[in-house]
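A.B. asks: the sequence and its predicted three-dimensional model are supplied below.
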Amino acid sequence: MKFIIKDYELYLKKEKGLSVNTITSYLKDVNQYLIFLEKYHEIKKPRHLNKKTLSNYLKNIKDKYEVSTYARKLTAIKSFYNFLLIENEIDLDFAKDIETPKLPKNLPQVLSVEEVSRLFSVIDIETVYGLRNIALLELIYGSGLRVSELLDIKLSDIHLNEGYIKIIAKGNKERVVPISPMAVYAIRRYLIKSREQLLKNEKSLYLFINNQSSRLSRQGFYKILKGLAYDANINIDISPHTLRHSFATHLLENGMDLRTLQTLLGHEDISTTQIYTHISNKRLKEVYNSTHPRARKEEENV
């Protein structure tokens, strides 16, 4: 059945508009399923699929993986069966009614405002790398970008005089994101004093460049951030998404409404944005317990 995988990949890309990472993950999971079908059931055509073979496969993988991994693999398979039905490769979608396990919602970690300030303070803005790094942080924290959105920004996407950038978000959808005056200033300094030195007479369409004169990678930014967190004595397991979470939480704590935050973050469903209300409530309780004298006394008596 591998002949149909190319068509499925095109469907995920063109029809569903999924990101490259999601498509790669789906294809890997579906290929694993197809290998199982050929090896243990000698099924090579979609018409030969049946409910029992799918059930056997799911039983086979359920105990091998964590719930989150199993749920992801099942989602990929359900998507594949839906595609086969659309293409009239099968008459019945055996995966449609299989229930995906509910995952526990873990609240993402966020930095305090003071920790964010420490992160910025350890950057040496007298160096070409420091100028780039301050621009990176001002933009990802100041605008709440996903790391892929940040690193995919091209020079043609930035409009510093107007104070906004164009972002290509999930599903290849475009959105306009405001940028703060501090980010505008940091980007201007980076463009004038740093970027050309990093390029070393090479050319690039992308805003952020590494020391090889190429687009800065996710791994490269992750290493930069981990190094800054170490220098700032921040002890949580920080990632680029931590800054996006912190951006959202700090805005809510300062009175932003949920709908506006949803637009800024580029969430299609407001339920995705609502997780930040839980974070804010949790932080509010922590601040209360650590500052109110009666709250501290209660803790001591417990």
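C.D. replies: Now that the structure is in, tell me what you want to look at.

A.B. asks: CA only for contacts and neighbour counts going forward, please
C.D. replies: Fine.

A.B. asks: ok now the helix ranked longest in the chain, how far from the chain's centre?
C.D. replies: The longest helix of the chain (DSSP state H) is helix 20-41. Distance of helix 20-41 from the chain centroid (C-alpha atoms, centre = their mean, to the nearest Å) equals 23 Å.

A.B. asks: could you give me the buried positions within that helix?
C.D. replies: Neighbour-count burial for helix 20-41, counted by 16 or more other C-alpha atoms under 10 Å, picks out 23, 26-27, 29-30, 33-37.

A.B. asks: run through the residues that contact residue 29.
C.D. replies: Counting by C-alpha atoms under 8 Å, 6 or more residues apart in numbering, residue 29 touches 73, 76-77.

A.B. asks: just checking, which of these belong to strands?
C.D. replies: Using DSSP state E, the subset of the contacts of residue 29 located in strands is empty.

A.B. asks: distance to residue 281 and neighbour count added to those residues, as CSV?
C.D. replies: CSV is the format used below for the contacts of residue 29 (distance: C-alpha to C-alpha, whole Å; neighbours: other C-alpha atoms under 10 Å):
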residue, distance to residue 281, neighbour count
73, 33, 25
76, 34, 21
77, 37, 24
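
A.B. asks: can you lay out the residues you listed as TSV showing distance to residue 111?
C.D. replies: Formatted as TSV, the contacts of residue 29 follow (distance: C-alpha to C-alpha, whole Å):
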residue	distance to residue 111
73	32
76	33
77	37
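
A.B. asks: now, those that are in helices?
C.D. replies: Per DSSP H, the subset of those in helices is 73, 76-77.

A.B. asks: now what about stretch 264-278, what contacts it?
C.D. replies: 107, 143-145, 169, 175, 177, 245, 248-249, 252, 258-259, 261-262.

A.B. asks: ok, structure two:
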Amino acid sequence: MILQKENECLSDALIRWSVEYEESLELKDWKDITIENYMVGVRFFISYFEENQNLDNLKLIDLTTKDIQRFFRWRKEEYQKKHGKVIEESTRTNNKKSIQNFFRYMKNENSNDLEFRIDWSDITFKNHRKDIVYFEEESVNKILKHLESKMKKDRTELSYTLSFAFKLALYGGLRASEVCSVRLNHFGKVYTKSNEDKSVKFIPLMIMGKNSTSYTNPIPYDKIKNEYNYFKRLKTQKETIFLSKRGLALTRNHLYNYLVEVANELELGKQGVHIIRRTFANNLIEKGVEIRGVQILMRHTDIKTTTIYTARSKNQMEEAVSKLI
């Protein structure tokens, strides 16, 4: 395909390429949410040139690193105006990744064999790192006690759903979307692991991750056996386990809202679903699990992502400082 037609403005050329690019992502059989994540940065990039007519006359092949940097400055300013807060570094990084991939596609597919003069390594963002928020042990116990009480009192499918979902994130590190996609046939056979001190029963769970990937994490069986056996009696092996209040397949938005209700009822001050996954990572670090082991259980491709979750382990900081005394 021609990179840019004669008399074609820059935004029109980008739109034409974006249609082809989106179709190429769909042909990879990726999930809709993954495709949307890749396209959102591209759409902002196109909007930048559509809203700045003096830039829309530029040639696509002539775009430089500075042009991309100016876009991200504009993106930051627009985000501040719209949301009244600073754009997260992770959002800008994801936008960069999607736009860089878009340019890689145009480079590979253009019929002129043209190459861009953009040094993507020069496009960096300041890291305004915040402490990772997680549930303290007291809060975890409050939630578990509350969910246990609801199961015994209500005996509804929803009460078992919330307890099971919470525990899969807490003891298995599952993301909200991964929890929602769990089926009974994703669980393996219960087995016992013994050492000098004790024996622990585990049940392997195949986790369906991003881009059709799958991983298997061991889940402590005794922690989930009541909920697991409840659904084992109720559902078929390949059936959707978790349903919403209205009987629809549970989504991460449903799960988020239900767990926010629990957090508000218990007046925890912290809420959400991903915070449970962070708690899983923090608990592993607090128990002395090495960072590589945490990376494997969190299923992070890059260990740098794991260090973000574990950088502020309270016990580790106290232990380190105690050595000065």
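C.D. replies: Alright, I've got the coordinates. Just so we're clear, the structure is a prediction, and the values are computed from it rather than from any experiment.

A.B. asks: buried residues in the strand ranked longest in the second structure?
C.D. replies: As assigned by DSSP E, the longest strand anywhere in the second structure is strand 199-208. Buried residues in strand 199-208 of the second structure, counted by 16+ other C-alpha under 10 Å: 202-208.

A.B. asks: please apply the same query to stretch 221-233 of the second structure.
C.D. replies: 221, 224, 227-228, 231.

A.B. asks: cool, stretch 177-190 of the second structure as well?
C.D. replies: Residues 177-184, 187 are the ones in stretch 177-190 of the second structure that count as buried (16+ other C-alpha under 10 Å).

A.B. asks: closest to residue 164 of the second structure among those residues?
C.D. replies: Set against residue 164 of the second structure, the nearest of these by C-alpha to C-alpha is residue 179 (9.1 Å).

A.B. asks: quick one, what contacts residue 239 of the first structure?
C.D. replies: Shown in contact with residue 239 of the first structure (C-alpha under 8 Å, 6+ apart): 222, 225-226.

A.B. asks: most surrounded residue in those?
C.D. replies: residue 225 (20 neighbours; other C-alpha atoms under 10 Å).

A.B. asks: so what corresponds to it in the second structure?
C.D. replies: Using TM-score structural alignment to pair residues, one finds that residue 225 of the first structure aligns to residue 259 in the second structure.

A.B. asks: from residue 140 of the second structure, how far off is its match?
C.D. replies: The gap separating residue 259 of the second structure from residue 140 of the second structure is 12 Å, by C-alpha to C-alpha, to the nearest Å.

A.B. asks: residue 297 of the second structure versus the residue nearest the centre of the second structure, what's the distance?
C.D. replies: The residue lying closest to the centre of the second structure (C-alpha atoms, centre = their mean) is residue 175, at 6.7 Å. According to C-alpha to C-alpha, residue 175 of the second structure and residue 297 of the second structure sit 12 Å apart.

A.B. asks: need the overlap of contacts for those two.
C.D. replies: When C-alpha under 8 Å, 6+ apart defines a contact, no residue borders residue 175 of the second structure and residue 297 alike.

A.B. asks: ok, back up a step: specify which member of the contacts of stretch 264-278 of the first structure is nearest to residue 231 of the first structure.
C.D. replies: residue 245 (21.0 Å).

A.B. asks: what's the closest non-adjacent residue to the closest one?
C.D. replies: Once flanking residues are discounted, residue 245 of the first structure sits nearest to residue 110: 5.8 Å by C-alpha to C-alpha, 6 or more residues apart in numbering.

A.B. asks: ok, that neighbour - contacts?
C.D. replies: Applying C-alpha under 8 Å, 6+ apart, the residues contacting residue 110 of the first structure are 242-243, 245-246, 249.

A.B. asks: likewise residue 254 of the second structure?
C.D. replies: Per C-alpha under 8 Å, 6+ apart, neighbours of residue 254 of the second structure: residue 244.

A.B. asks: helix/strand/coil for it?
C.D. replies: Here residue 254 of the second structure is recorded as helix under DSSP: H, G, I helix; E, B strand; the rest coil.

A.B. asks: look up how far residue 11 of the second structure lies from it.
C.D. replies: For residue 254 of the second structure, the distance to residue 11 of the second structure - C-alpha to C-alpha - is 38 Å.

A.B. asks: quick one: the helices in the stretch 51-200 of the second structure?
C.D. replies: Along the stretch 51-200 of the second structure, the stretches classed as helices by DSSP state H, counting those that start in this stretch are 65-83, 89-109, 137-154, 157-172, 176-180.

A.B. asks: okay, buried residues for the third one please.
C.D. replies: Read that as helix 137-154 of the second structure. For helix 137-154 of the second structure, a neighbour-count test (16+ other C-alpha under 10 Å) marks 139-140, 143, 147, 150-151 as buried.

A.B. asks: name the helices or strands packed onto that helix?
C.D. replies: Applying 3 or more C-alpha pairs under 8 Å, 6 or more residues apart in numbering; DSSP states H and E, we find helix 137-154 of the second structure packed against helix 157-172.

A.B. asks: neighbouring contacts of the helix it packs on?
C.D. replies: Where contact means C-alpha under 8 Å, 6+ apart, the residues beyond helix 157-172 of the second structure that reach it are 144, 147-148, 150-151, 174-176, 179, 217-220, 223-224, 227-228, 230, 242-245, 255, 258-259, 276-277, 279-280, 297.

A.B. asks: hmm, 6 Å instead?
C.D. replies: For helix 157-172 of the second structure, the surrounding residues in contact (C-alpha atoms under 6 Å, 6 or more residues apart in numbering) are 147, 150-151, 219, 227, 242, 276-277, 280.

A.B. asks: output those in a markdown table; the columns should cover distance to residue 115 of the second structure.
C.D. replies: Listed next are the contacts of helix 157-172 of the second structure as a markdown table, based on distance: C-alpha to C-alpha, whole Å:
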| residue | distance to residue 115 of the second structure |
| --- | --- |
| 147 | 57 |
| 150 | 61 |
| 151 | 61 |
| 219 | 49 |
| 227 | 56 |
| 242 | 49 |
| 276 | 45 |
| 277 | 42 |
| 280 | 45 |
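
A.B. asks: helices of the stretch 201-325 of the second structure, start to end?
C.D. replies: Under DSSP H, counting those that start in this stretch, the stretch 201-325 of the second structure gives helices at 221-234, 252-265, 274-286, 291-298, 303-310, 314-322.
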